[in-house]
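>>> sequence first, predicted coordinates after that:
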Amino acid sequence: MTVELHDAETGLTAFVEFEGVAGVSVLRSRVRLRNDGREPLVVQSVSSLLLGVLPPPHLLDVHWARNDWLAECRWDCAPVRDVVADIGAAVHQHDSRAAFRLTGRGSWPTDGHLAMGALTEVGDGRAWLWQIESPAGWRWDLGERDGRTCLALNGPTDAEHQWRVRLGVGESFTTVPVALAAGAGFDDAMGALTSYRRAVRRPHADHVALPVVFNDYMNTLMGDPTTAKLLPLIDAAAEVGAEYFCIDSGWYDDDADGWWDSVGAWEPSARRFPDGGIQRVLERIRERGMVPGLWLEPEVVGVRSPVARSLPDDAFFQRDGIRLTEQGRHQLDLRHPAARAHLDRTVDRIVGEWGVGYLKLDYNIVVDPGTVGPEDLAPGAGLLGHGHAYLSWLSGVLDRYPGLVVENCASGGMRMDGATLAVSQLQSTSDQQDPLRYPPIAASAPTAAPPEQGAVWAYPQPSYSDELISFTLGGALLGRVHLSGHLDQMSSRQIALVRGALDTYKAIRGDLARGLPFWPVGLPGWGDEWVVLGMRVPGGATYLSVWRRGGEDELRVPVEHLAGPGVGVEVLHPGAAGSGGAVWDGGGVVVSVPLVPGVVLVRLS
């Protein structure tokens, strides 16, 4: 449905476009502006959705998610009345100017907060949950008007992001889309949003197959791959059942002065891969029955890279006609044909010629507020234009190579936005290296990405106890397992533990592709001793991951949608006797975890 609005004074026409997904209680909204006047117009802000009919502030709680490097997806909650003060509007005969707002800035749109929020009625009532699908800046505002709560959802604005666009006569601009989900409570609304995300994303076989990925980086090679280090890791990864093997950063590093400010050509290092080059390593991965993958940071070019000298200035971010430099790197502007051609040649070589089937696309600098190219009025507009161009380029890559699997990463989850997740197949949830700090990230990650897209690290080590190996593996079993660790140095007993966890994952991953997340004891706090994530499969089983990091050795987990007798309980992980148990009590599960740290994966049916 489209609602047309027209301002006679300026000649500006707004087309408010509402869309729905069949069977899903989600509204998608965007606004297209067209200048039907006689003079050019400069637009400084335009909302994608504005709501003014929500319940009064004292009846609502507001939810938002902090999202920091190594500490992603940390949800908070407060009464709306605590963040939008009651000024006594009746006395002053004036609406409140108070507002609670969140903003994402720069080329890491989810650095600081997720581009999301929610309202819930006090007393377990209705819920409204939203996401702003911007690959650049965004903003949402919560306020009060005429005694009702009002909500505005925006992409970038001039006040926050230095975003402005000039519309000539007859020209148009379309905002970023936003999605608003409704439900009987937070979990119900999140289920609707999860279904919506699945419906609007690019179709891909990976979303159904959910293969196990081994990545050599985390707590393992840490950006220092060589043939000698990789070959035994490849054999060990194949032995435990990995299906993809990704060589992370450093494979191109042939520079005595380091690679950070020299990247851009993306050619393999002869020093790191003698005697057959990187092709020998890629072939070993294929021989062991896995799909080879490589790490790439496509949007950056180091200041010492020959690519920095071969491409024109307009192919890079710039301000005042000067190429920007951020941490020894330049940022490509994918709106420029030379920048896009450079990346197309790179991918065609790596994927088309080398046979790589998995790309981890990372991004480790932040540019704020953006770039002013030849057609840009303001840097925020340039940044948004590049963000759309990047996703267009990525879509073109997947059109050429439909079997390619792409992981989106920006130092973990700093670019975990709905626009990017609709194109890429996987999303890195964190760079967190401490297995004891990962549970709240893993448990909350399904708020940002469907479980089949949320890559959760599992990095068992030969120095770990059996219990800690089971803990780090168990934390990934309701998401996408991203395996790492020095498997090649493990004992046969430890290898069996890893293989057993992956066998469990493979047995349930078909359910995860349809599962809807819920949090029966609430979204986790960063320091919570017990953390619980549930996954409900429509018409099928229910799964619970229960982590214990302290406290008593027993926890009751309510499962309201299964209340009653006759519910079967099965502990799927860990497999060792005495490592955990679960008993149904008619309305929930009493979970026992005797050791700290510990985790159990339970299936209810």
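Thanks, I have it.

>>> only C-alpha atoms for contact and neighbour calcs from this point on.
Noted.

>>> from Asp235, how far off is the spatially most central residue of the chain?
Nearest residue to the geometric centre of the chain (C-alpha atoms, centre = their mean): Met416, 3.2 Å. To Asp235, Met416 is 32 Å away according to C-alpha to C-alpha, to the nearest Å.

>>> my guess is Met1 contacts Leu27, does it?
No. Between Met1 and Leu27 there is no contact under C-alpha atoms under 8 Å: 10.8 Å.

>>> and those two? which has more neighbours close in?
Counted by other C-alpha atoms under 10 Å, Met1 and Leu27 do not tie: Leu27 has more neighbours, with 18 against 10.

>>> show me the contacts for that one.
Phe18, Glu19, Gly20, Val21, Ala179, Leu180, Ala181 (C-alpha atoms under 8 Å, 6 or more residues apart in numbering).

>>> buried subset of these?
Taking 16 or more other C-alpha atoms under 10 Å as the criterion, what is buried in the contacts of Leu27 is Phe18, Ala179, Leu180, Ala181.

>>> just name the closest of these to Val301, please.
Ala179 (34.5 Å; C-alpha to C-alpha).

>>> in a strand, that closest one, correct?
Yes. Ala179: assigned to a strand according to DSSP: H, G, I helix; E, B strand; the rest coil.

>>> need the contact list for it.
Val26, Leu27, Arg28, Ser29, Trp130, Gln131, Ile132, Glu133, Leu193.

>>> again, only using 7 Å
Val26, Leu27, Arg28, Ser29, Trp130, Gln131, Ile132 (C-alpha atoms under 7 Å, 6 or more residues apart in numbering).

>>> separation between it and Ala159?
23 Å.

>>> tell me how far the residue nearest to Gly183 when sequence neighbours are not counted lies from Pro337.
Distance criterion C-alpha to C-alpha, 6 or more residues apart in numbering; nearest residue to Gly183, sequence neighbours excluded, is Ala189 at 4.1 Å. From Ala189 over to Pro337 the distance is 41 Å, taken as C-alpha to C-alpha.

>>> ok, structure two:
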Amino acid sequence: MPDDSPIQHLGEQNAFLLSGAGFAYVLAVEPGGGVRHVHWGGPVAPSDVATLLAEDAGDFGSNTWSSPRAHAEEFVQHGGRRFDESALGVEFADGVRALDLAYADHTIGPGRDTLAVRLEDRHYPFATELHYRVRGGALERWCEVINDGDEPLVLDRAYSAGWALPWQPSWAATWLAGMYAAETQVVRRPLGPGRLVLESRRGIPGHAAQPWLALDRAAGDDAGEVWSVALAWSGSWRLAAELAYDGRLHVTAGVNDFDLRHPLAPGASWTTPVSVGVFAGAGHDDLTDRWHAYERRHVVPRSGTVRPVLYNSWEATFFDVRPDSQLELARRAAGLGAELFVVDDGWFAGRNDESAGIGDWTPDPEAFPDGLTPLADEVHGLGMRFGLWVEPEAVSPDSALFRAHPDWIYQWPTRPRTLARQTHLLALSRPDVRTHLVEALDALLSSAPIDALKWDLNRPLTEASDGLDESGSVWIGHVEGFYDVLDRVRALHPDVWIESCASGGGRADLGVLSRTEWVWPSDNTDALERLSIQHGYAYVHSPHTMMAWVTDSPTYLTKRDIPLRFRFHSAMTGLLGIGGDLVSWSSSDLAEAAQYVAQYKRVRATVQYGVMRRLSGAPDDVTAVSYLSPSGHQLMVFAFAPSVRHLRRTVLLRLRGLDPAAVYVDTASGTRYSGALLMHHGLRVPLVGDYASELVVLDME
């Protein structure tokens, strides 16, 4: 019988065939002990591997090339005649900075979906284990570096993986760039010879780019091959795509080596974060589907549970948090149909503005003399869950915590301390700081019936020293400390849901998504600007992780007036939240809002877990997106236009991914459409005037 295991060892070639949903990956051990990369792309059969191995690796005998070439080496080490981007650099105790790694052995896991390949240095007691795991349509890769000797060494660079792509005559790169309040903007550029570097040096993933990159020749929405790479790491990161003039392309992904120097004591090891590779054979729609499926099945906690409609009080009250005003907002939010009420910044001791209080996670004794339980009970009595905003990694100089432990921050003893949003960063690389945070958050969550936390961070990492002996790089230690605290708090309070925020979308990577239920993609709640932010975010991440609020008009950031209908439709394309000052809303606005909330609840499973399509073919000033339920029986189309001009009254949106023989019925008008008509002719959507928006719901007959 043929072997259909995800990972097969082909003994005759000493090669490994890794097969997932729609892709194959091949590597092989060479006679001299090197490990060769052979294939990443569409499925291949075991019988094809011998043919692949017989192909020229592309050196062409030139002394000017790296040897071996990066695209032909499974894991590029520093040393020898290697000039391409390397994945691993080490300095040994005697000052040697070159590696000479060779295959030692391998292990295939019990489920035959994991592989570990051990490489050992020929001259030093040092090893690297390359790890692989097949996860549906995704391949996870990481490595463990091991100091088996009696002397310390230093890691100067330790990336998670190098990804070699097959030859193409030309390449284009797609990534998500941006800045504060304009995160996750889709950027697409031709890739020329040289090196494209995307990175963060901030200690968090940052707003400038997501740790994700896609590469293709000329793929469209529903045709063409696309390769993509991401990194599951919530700190400084680096992705580098190096294209040689002969068309050979190699991508490295890992923890940024900027200011790294990570010591490794005798007998110690360090495991890199996971890098994920996704190949799509049917265009960018297929790519998005595969990333969404990966997050839903293998990454996000409680992924199968429909997310609640949220209300957050930040833009309504800012720092003026009082029980009576919060309760009045809660009553109105419950009247709209909200299911989770979150009190944002300003509820804790000393927090009248952003100058003090961060680090002291106890309720303001004047505002909440009896603690948070009375307010939480009132919220629960209204039929909603209760949540709080926290920023555990930061500390205000004007706080009890900082006065007690001024040594608990990152700082150089002879240099000025850098403030950001008037806070320092706690040294989570230190075990004592981690323990304090776990105990403080445990005490907070045990003090009242709290169901959710919005976990924020509003500053980068600076002064990268924690005051301890040189036991590790704080660029690594802080992120591992953050994960440790978050994991321990979740273990102590498994029913608490957590939202990730970092001045908006500064921390929205696969690492944090594996520990939180959703992400706050941006502080910008302007419904028009949110369309491009959410478009880019959902290009990669599942909509069930994308929180979107309806706030007051004009918003405090952009000062733009936008109708309530447009604001709700924009937010309904992700996780619907409300963040306006409901006390100031008119009775007609409240009634209209309640109708939108009720409508969203009827269709949210399709939005959060359906198949999403970015609809092309619309005029440039129209944004449109569709969602098809997992069963295929419900179809939703959102369309937006900031201003309709030139006497245009409607647009035709050609839908994709439908059953051409099925009949779809408009739930509002009763109009019947065949799937073939909707795909080949299009759905006519009325858009009139300024800030026009429309939601069409179609049910399969």
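Alright, I've got the coordinates. A quick note: this is a predicted structure, and the numbers were derived from the prediction, not measured.

>>> ok so, going back, anything in contact with each of Met1 and Leu27 of the first structure?
What both Met1 of the first structure and Leu27 touch, as defined by C-alpha under 7 Å, 6+ apart, is the set Phe18, Glu19.

>>> mind checking the longest strand of the first structure?
strand 24-35 (DSSP state E).

>>> show me what secondary structure element comes after it.
strand 41-43 (DSSP states H and E).

>>> off-centre distance for that following strand?
33 Å (C-alpha atoms, centre = their mean, to the nearest Å).

>>> wait, Val301 of the first structure touches Gln331, no?
Yes. Shown here, Val301 of the first structure and Gln331 form a contact pair, counting by C-alpha atoms under 7 Å, at 6.4 Å.

>>> Arg198 of the first structure: which element?
helix 186-200.

>>> and the contacts of the next helix or strand after that helix?
Per DSSP H and E, helix 186-200 of the first structure leads on to helix 206-209 as the next helix or strand towards the C-terminus. Outside helix 206-209 of the first structure, the residues that touch it by C-alpha under 7 Å, 6+ apart are Gln425, Glu452, Gly510, Ala513.

>>> relative to Tyr459 of the first structure, how far out is the residue of the first structure positioned farthest from its centre?
Note on the first structure: the largest C-alpha distance from the chain mean falls to Val91, namely 45.7 Å (C-alpha atoms, centre = their mean). Between Val91 of the first structure and Tyr459 of the first structure the distance is 60 Å, computed by C-alpha to C-alpha.

>>> you'd agree Asp523 of the second structure is in a strand?
No. Counting by three-state DSSP, Asp523 of the second structure is not found in a strand; it is coil.

>>> who's in contact with it?
Ala181, Ser503, Gly504.

>>> ok, now how distant is it from Val321 of the second structure?
19 Å.

>>> kindly report the same for Ala440 of the second structure.
21 Å.

>>> neighbour-wise, which of these two wins?
Counted by other C-alpha under 10 Å, Ala440 of the second structure and Val321 do not tie: Val321 has more neighbours, with 23 against 18.

>>> translate the more buried one into the numbering of the first structure.
When the first structure is aligned by TM-score structural alignment, the residue opposite Val321 of the second structure is Pro225.

>>> that match touches Asp253, doesn't it?
No. Here Pro225 of the first structure lies out of contact with Asp253, judged by C-alpha under 7 Å, at a distance of 9.3 Å.

>>> so what's the equivalent of Glu529 of the first structure over in the second structure up against?
Counting by TM-score structural alignment, Glu529 of the first structure corresponds to Asp621 in the second structure. Contacts for Asp621 of the second structure (C-alpha under 7 Å, 6+ apart) come out as Ala641.

>>> that's a helix at Asp621 of the second structure, yeah?
No. Looking at Asp621 of the second structure with three-state DSSP, it is coil, so not inside a helix.

>>> ok, it to Glu391 of the second structure distance?
For Asp621 of the second structure, the distance to Glu391 of the second structure - C-alpha to C-alpha - is 38 Å.

>>> cool, and Trp142 of the second structure?
For Trp142 of the second structure, the distance to Glu391 of the second structure - C-alpha to C-alpha - is 30 Å.

>>> hmm, Phe471 of the first structure is touching Leu595, no?
No. Using C-alpha under 7 Å as the test, Phe471 of the first structure is too far from Leu595 to be in contact (10.4 Å).

>>> more neighbours, those two?
Set Phe471 of the first structure next to Leu595 and count neighbours by other C-alpha under 10 Å: Phe471 wins out with 26 against 17.

>>> which one in the second structure is aligned with that one?
Match for Phe471 of the first structure (TM-score structural alignment): Phe566.

>>> shouldn't its match be in contact with Leu695?
No. Phe566 of the second structure lies out of contact with Leu695 (C-alpha under 7 Å); the separation is 10.0 Å.

>>> map Tyr459 of the first structure onto the second structure.
Tyr459 of the first structure maps onto Thr551 in the second structure, by TM-score structural alignment.

>>> what about the closest residue to its match other than its chain neighbours, how many neighbours?
Nearest residue to Thr551 of the second structure in three dimensions, chain neighbours excluded: Gly580, at 4.1 Å (C-alpha to C-alpha, 6+ apart). Neighbourhood size, Gly580 of the second structure [other C-alpha under 10 Å]: 23.

>>> contacting residues around the aligned partner of Gly580 of the second structure in the first structure?
Under the alignment (TM-score structural alignment), Gly580 of the second structure pairs with Gly485 in the first structure. Applying C-alpha under 7 Å, 6+ apart to Gly485 of the first structure gives the contacts Asn219, Thr220, Tyr459, Pro460, Gln461.
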